[in-house]
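A.B. asks: Make a model of this:
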Amino acid sequence: MANQEGAYSPSMADRFGRRIEYLRISVTDRCDLRCRYCMAEKMTFLPRDQILTLEEIAVIADRFIARGVRKIRLSGGEPLVRRDFGELARRIGRHVKAGTLEELTLTTNGTQLAEHAEMLVQAGMKRINVSLDTLDPDLFTRITRRGDINKVLEGIRAATSVGLKVKINMVALKGLNDHEFLPMLRWCNAQGHDLTLIETMPLGIIDEDRTDRYLPLKMAVDQIKAEHEVTPIAYRTGGPSRYFAVEGINARLGLITPLSDNFCAGCNRMRLTCEGRIYMCLGHEDHVDLKAAFRAGGASAIDALLDKALRLKPLAHDFAIGADARPATVSRHMSVTGG
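C.D. replies: The predicted model follows:
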């Protein structure tokens, strides 16, 4: 990377020597659920004219790939509620088929998955993440405020039937689903899915106190260890999850622990929001505005801002939770930045 202001090189390494090879793109902040730990019940979403067009997202993705990004994950909000999502996935997926992108993946809540599973495969996807915090239908509706678990389960079956590898993401919520970690792992094992547990993160103002719901994942693992030996393994997918083998179970167990066990030293990611902002860290407000640069100066304006983003990428996030923490470390909701 250049050492003087204004100049740039094509490398994607930050000032701490971390190579940025993974881009997460939020294609919309809209969602058809209102999960309690993620959103307020009454949300105000961005006006559509502030959202990046399909063409703008595709061109920005092209520039990241040209600079060395090897993996792209599409997320939201719920990405499958965006009408032109299929066209966007196919546009980026061309890089996978050409060998210039190693992997294109998706994070979804699963409600629209049955309709779109075949399209994802045609776009070049081989695996996806599905958010599912409980197997109890009534609790699912309570957590999501409106969801029907049967639609999600139907979507997961459809994805599996067309050859997509499904990983389940489960946010650990004290007092809600904290009795379901081992049952969920066993269900995943029976269905052929891996499971990742995630600590709730202080993003955006919601209707509840996150301190009441925060559960360090050590407590979840202790529940599993009471019946199975749990052993760290070297398996990685490019994201922040650390994986474990569980004795007697084929499903891999992943842990994402932003609060109890910081993983920032190995961060290889940036995030593009649906309104065209690059956030160098999920837990900071610092960003660069690619939409404004692209609309003013075209694709050539993107590279200089990417170098600025690399210089500004912090060493670690500022996530905190508890009595002395602010209500939310950052004001934007997870649906804006993307999961």
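
A.B. asks: going forward, measure contacts and count neighbours with C-alpha atoms only.
C.D. replies: Will do.

A.B. asks: My read is that Lys15 contacts Arg311, right?
C.D. replies: Quick fix: residue 15 reads Arg, not Lys. Yes - between Arg15 and Arg311 there is a contact at 5.8 Å, judged by C-alpha atoms under 8 Å.

A.B. asks: For the comparison step, fold the sequence that follows:
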Amino acid sequence: MLEDSYGRRFHYLRLSITEACNFRCQYCLPDGYDGPPNSAFLQLSEIQTLITAFAQMGTSKVRITGGEPSLRRDFSDVIYHAANTPGIRRVATTTHGARLYKDAIRWADAGLDQVNVSIDSLDPNQFASITGQDKLQQILKGIDTAVGAGIKVKINTVLLQDFNANRLTRFLNWLKDTPVTLRFIELMETGDHHDFFSRQHVSGEPIRQRLINEGWQPLLRAKDAGPAQEFFHPDYAGQIGLIMPYSKDFCKSCNRLRVAANGKLHLCLFSEQGLELRPYLSQGDVEGVKQFITESLADKKVSHFLQEGHTGATKHLAMLGG
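C.D. replies: You can find the predicted model right below:
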């Protein structure tokens, strides 16, 4: 089992397979993507080597991220190989959801267990303003398709000051009858977005207090769960989670490592630099990958230090998929 010097164990791999995205979210790529093509990123054989190595070291969950992972033509193949790697018990992805209505059933057949979809507003005009795409109804249709295909669905919503009014009430009304988990995520500062962060950051704590006051109850975290504090209510079909990276001891429960689409290992979303894994991956060297990762964990820090204004080498979230 992978373990760092602070006793944290790592059951969870977040694997980016592309930096490209065709949305223009205000908090990520407001000017659109202008980076390397998918041919520059990890190939399927390298991804197989990587997941095999992590699985042999105790990783049980893989989340496939981007950018927008569905922009890769071999996305279903990536899902299939992850799902069929011995030791991997859950395969998830994070997506903007625009292809769900067409591809959710195919992804489920390939072995996808869970999908996280980014929906920052249920108001079509707000959604288009935030993302640069007028595709809310298409995405909601895709969520229904995913639920029908047996995929567990979570919704990611970034808290933004300009769009905060009445948003919680609208989402709560939606969750009455919609069996998904909605996670409110505090905006995180990245290298390209210091000014945007200072204008738009909103704490999730008032939402947590409101939920508790209205009878929402906390759920226990699974060992391979993400960082959200999750709540349920007997009167709602859906659940709510809060991801508050600026809260005290947020990093204490860290259980995940990240590999970027270029093959670099990141010990933290906000680490200063990635560690070069690709020579081992290109050679199919599973044992070399395992040794490199095990030795690298000695350098994992106790915190992301976001609360001190530290953003590391992360210019925008599409680099590592959040």
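
A.B. asks: ok, Arg15 and Arg311 of structure 1, which is more surrounded?
C.D. replies: Set Arg15 of structure 1 next to Arg311 and count neighbours by other C-alpha atoms under 10 Å: Arg311 wins out with 18 against 15.

A.B. asks: any idea what that one aligns with in structure 2?
C.D. replies: Arg311 of structure 1 maps onto Ala298 in structure 2, with residues paired by TM-score structural alignment.

A.B. asks: do Val130 of structure 1 as well
C.D. replies: Aligned counterpart of Val130 of structure 1 in structure 2: Val117 (TM-score structural alignment).

A.B. asks: quick one, what contacts the spatially closest residue to Gly58 of structure 2 that is not a sequence neighbour?
C.D. replies: In this structure, Gly58 of structure 2 finds its nearest non-sequential neighbour in Met1, 4.8 Å apart by C-alpha to C-alpha, 6 or more residues apart in numbering. Applying C-alpha atoms under 8 Å, 6 or more residues apart in numbering, we find Met1 of structure 2 in contact with Arg9, Phe10, Met57, Gly58, Thr59.

A.B. asks: which position in structure 1 aligns with the last one?
C.D. replies: Thr59 of structure 2 maps onto Val69 of structure 1 when the alignment is built from TM-score structural alignment.

A.B. asks: Wasn't that match part of a strand?
C.D. replies: No - per DSSP: H, G, I helix; E, B strand; the rest coil, Val69 of structure 1 lies outside any strand segment and is coil.

A.B. asks: Pretty sure it sits against Leu101.
C.D. replies: Yes - under the criterion of C-alpha under 8 Å, Val69 of structure 1 is in contact with Leu101, at a separation of 7.4 Å.

A.B. asks: who's more crowded, those two?
C.D. replies: With other C-alpha under 10 Å as the criterion, Val69 of structure 1 and Leu101 differ in neighbour count, and Val69 comes out ahead with 25 against 20.

A.B. asks: what sits against the nearest residue to that one once chain neighbours are set aside?
C.D. replies: Sequence neighbours aside, Glu21 is the residue nearest to Val69 of structure 1 in space, at 4.0 Å (criterion: C-alpha to C-alpha, 6+ apart). Contact partners of Glu21 of structure 1, counting by C-alpha under 8 Å, 6+ apart, are Met12, Gly68, Val69, Arg70, Lys71, Asn268, Arg269.

A.B. asks: The last one matches what in structure 2?
C.D. replies: What it means is Arg269 of structure 1. Aligned counterpart of Arg269 of structure 1 in structure 2: Arg256 (TM-score structural alignment).

A.B. asks: could you measure the spatially closest residue to its match that is not a sequence neighbour against Glu189 of structure 2, distance?
C.D. replies: With C-alpha to C-alpha, 6+ apart as the criterion, Arg256 of structure 2 has its nearest non-adjacent residue at 4.5 Å, and that residue is Tyr12. Here the distance between Tyr12 of structure 2 and Glu189 of structure 2 works out to 23 Å (C-alpha to C-alpha, to the nearest Å).

A.B. asks: now do Pro218 of structure 2
C.D. replies: When distances are taken as C-alpha to C-alpha, Pro218 of structure 2 and Glu189 of structure 2 turn out to be 27 Å apart.

A.B. asks: out of these two, which sits in the busier spot?
C.D. replies: A direct count of neighbours by other C-alpha under 10 Å for Pro218 of structure 2 and Glu189 places Glu189 higher, at 24 against 16.

A.B. asks: That one touches Gln200, doesn't it?
C.D. replies: No - counting by C-alpha under 8 Å, Glu189 of structure 2 sits too far from Gln200 to count as a contact (10.1 Å).

A.B. asks: For Arg90 of structure 2, which residues are in contact?
C.D. replies: Contacts were defined as C-alpha under 8 Å, 6+ apart; by that measure Arg90 of structure 2 touches Ser60, Lys61, Val62, Ala83, Leu112, Asp113, Gln114.
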